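Engineer: 3D model of this:
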Amino acid sequence: MSELNVSLCQGSAITPHLPALARLRIQVFRDFPYLYDGELSYESEYLGRYAENPNSLFVLAFDGGSLVGAATGQPLQDEVDEFRHPFEANGINPERVFYYGESVLLHTYRGCGTGKRFLAEREAHAKRQGFDIVAFCAVERPADHPAKPADYQPLHGFWNAHGYQRHGELATTFAWRDIGEQVESHKPMVFWLKTLS
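Structural biologist: Here you go, the predicted model:
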């Protein structure tokens, strides 16, 4: 496998890569545990909010000219209510928090350090902007979910190893359509946090 070229951009500089990023998100998030039956119209709206934010960050991984991985983030105060409210309800000022939107990487390229790079670049960006907390939320599916692959390994160990802790008191729900669903349903999601030194 050739070495990936990782580049950073902020705000509207992502515009040339938005179609590829939308397709990548749909492809990766079809897998368990997200099972996301994505639509390009939603992706355009969702990614557009990040593209319009000059304080957002996109970490892009390319194999040649192909986008094979990406990680995003923006200040939590600029996020939707579903993600801001759990912090406000627990006395954490969203202005302190830099929020990670997603980290997506094609299977072929996993296990080579790109995920660590995604975390490191976003942490460095958050520090430069003066945030002292970084956070993301992850969907939580039942242990006996029928679509769970026999060899599925959650990323909890990876996140813990890099200083992120699960905060069960910071929970929310977010709606999307699972593969096989006719309509959207709300999924439980829990936040993971790291305090920056």
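
Engineer: from here on, contacts and neighbour counts on C-alpha atoms
Structural biologist: Fine.

Engineer: hmm, who's touching the top helix by length along the chain?
Structural biologist: The residue-count maximum for a helix in the chain (DSSP state H) belongs to helix 114-128. Contact with helix 114-128 is made by 57, 59, 61, 70-73, 98, 100, 103, 105, 132, 134, 196, as judged by Cα atoms under 8 Å, 6 or more residues apart in numbering.

Engineer: Of the residues you listed, which count as buried by neighbour count?
Structural biologist: Neighbour counting by 16 or more other Cα atoms under 10 Å classes 57, 59, 61, 70-73, 98, 100, 103, 105, 132, 134 among the contacts of helix 114-128 as buried.

Engineer: if we can go back for a sec, which ones among the contacts of helix 114-128 lie within helices?
Structural biologist: Using DSSP H, no member of the contacts of helix 114-128 falls within helices.

Engineer: Export the residues you listed to a markdown table and append columns for distance to G111.
Structural biologist: Putting the contacts of helix 114-128 into a markdown table (distance: Cα to Cα, whole Å) gives the following:
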| residue | distance to G111 |
| --- | --- |
| L57 | 23 |
| V59 | 17 |
| A61 | 14 |
| A70 | 15 |
| A71 | 16 |
| T72 | 19 |
| G73 | 22 |
| F98 | 25 |
| Y100 | 20 |
| S103 | 14 |
| L105 | 10 |
| D132 | 28 |
| V134 | 23 |
| L196 | 25 |
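
Engineer: Please give the structure of this sequence too, so both can be compared:
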Amino acid sequence: MTLTLRPLTGQAVDDALDDLAQLRIMVFRAWPYLYDGDLDYERRYMASYRDSADAILVGAYDGDTLVGAATGTPMADHADDFTEAFASTNYPLEQVFYCAESVLLPAYRGQGAGHGFFDAREAHARALGFNYCAFCSVMRADDHPMRPDGYRPLDAFWRKRGYAPLPGVIATFEWKDVDEAGQSQKRLQFWIKAL
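Structural biologist: The predicted structure is shown next:
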């Protein structure tokens, strides 16, 4: 299995969104997201990537098949739920590029796609003149009943890349967990890096 990473912008982002929606539904069903998604919700959620002139989608391909992807947009173009979290910081939103999801099918992990995803988004953000990249990670209790044995969070990977959590900068977002009857609020911790 050989992975090829391709940065997509403009119409190419829109063309890949249905495949990205399917990947998000599959990958985010696992811990720690536990997301019980559907295609209609995904299409509405991903409209910000289609509508932002400065969005990027970094596709991981096995031949012509999209097996992973990472996205990014200017923070100001993303959901109000996320931008509100920055209101109490000294980071101007117009200087922050938001690295949104990174999803990759399990069979393709361990081949460097994670670094490639961040490299491409950070280069894109620099080229657009942004001073910072930020992302957020879902917060789950250590004693959550669905936490798998031996789970290792990605904190060490993110720190190696120069990201650090922003104390108290937490967004809330709603989605339906696989074990829930309806949507509930989730807390997401922001991490940031100077470019």
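
Engineer: picking that back up, out of the buried ones among the contacts of helix 114-128 of the first structure, which is nearest to H167 of the first structure?
Structural biologist: V134 (12.6 Å; Cα to Cα).

Engineer: I'd like to know how far the most centrally placed residue in the second structure sits from N90 of the second structure.
Structural biologist: The centroid of the second structure falls nearest to E101 when counting by Cα atoms, centre = their mean (1.6 Å). According to Cα to Cα, to the nearest Å, E101 of the second structure and N90 of the second structure sit 24 Å apart.

Engineer: before we move on, back to that, the residue nearest to the centre of the second structure matches what in the first structure?
Structural biologist: Under the alignment defined by TM-score structural alignment, E101 of the second structure is paired with E102 of the first structure.

Engineer: Give the full set of residues in contact with that match.
Structural biologist: Residues counted as contacts of E102 of the first structure (Cα under 8 Å, 6+ apart) are 70-73, 136.

Engineer: Farthest pair within those?
Structural biologist: Spatially, the most separated pair among the contacts of E102 of the first structure is A70 and F136, at 14.7 Å (Cα to Cα).

Engineer: just to revisit the earlier point, out of the contacts of helix 114-128 of the first structure, the closest to N5 of the first structure would be?
Structural biologist: Using Cα to Cα, the contacts of helix 114-128 of the first structure come closest to N5 of the first structure at A61, 5.6 Å.

Engineer: quick one: which of the contacts of E102 of the first structure sit in strands?
Structural biologist: Using DSSP state E, the members of these that fall in strands are 70-73, 136.

Engineer: quick one, helices of the second structure?
Structural biologist: Secondary structure of the second structure (DSSP H): helices located at 11-27, 39-45, 47-51, 80-83, 113-127, 155-160.

Engineer: which residues sit against the third one?
Structural biologist: Residues from elsewhere that reach helix 47-51 of the second structure (Cα under 8 Å, 6+ apart): 10-11, 13-14, 55-56, 71-73, 77-79.

Engineer: which residues does the closest residue to P149 of the first structure other than its chain neighbours contact?
Structural biologist: Excluding the flanking residues, the one nearest P149 of the first structure by Cα to Cα, 6 or more residues apart in numbering is F32, at 7.5 Å. Applying Cα under 8 Å, 6+ apart, we find F32 of the first structure in contact with 147-149.
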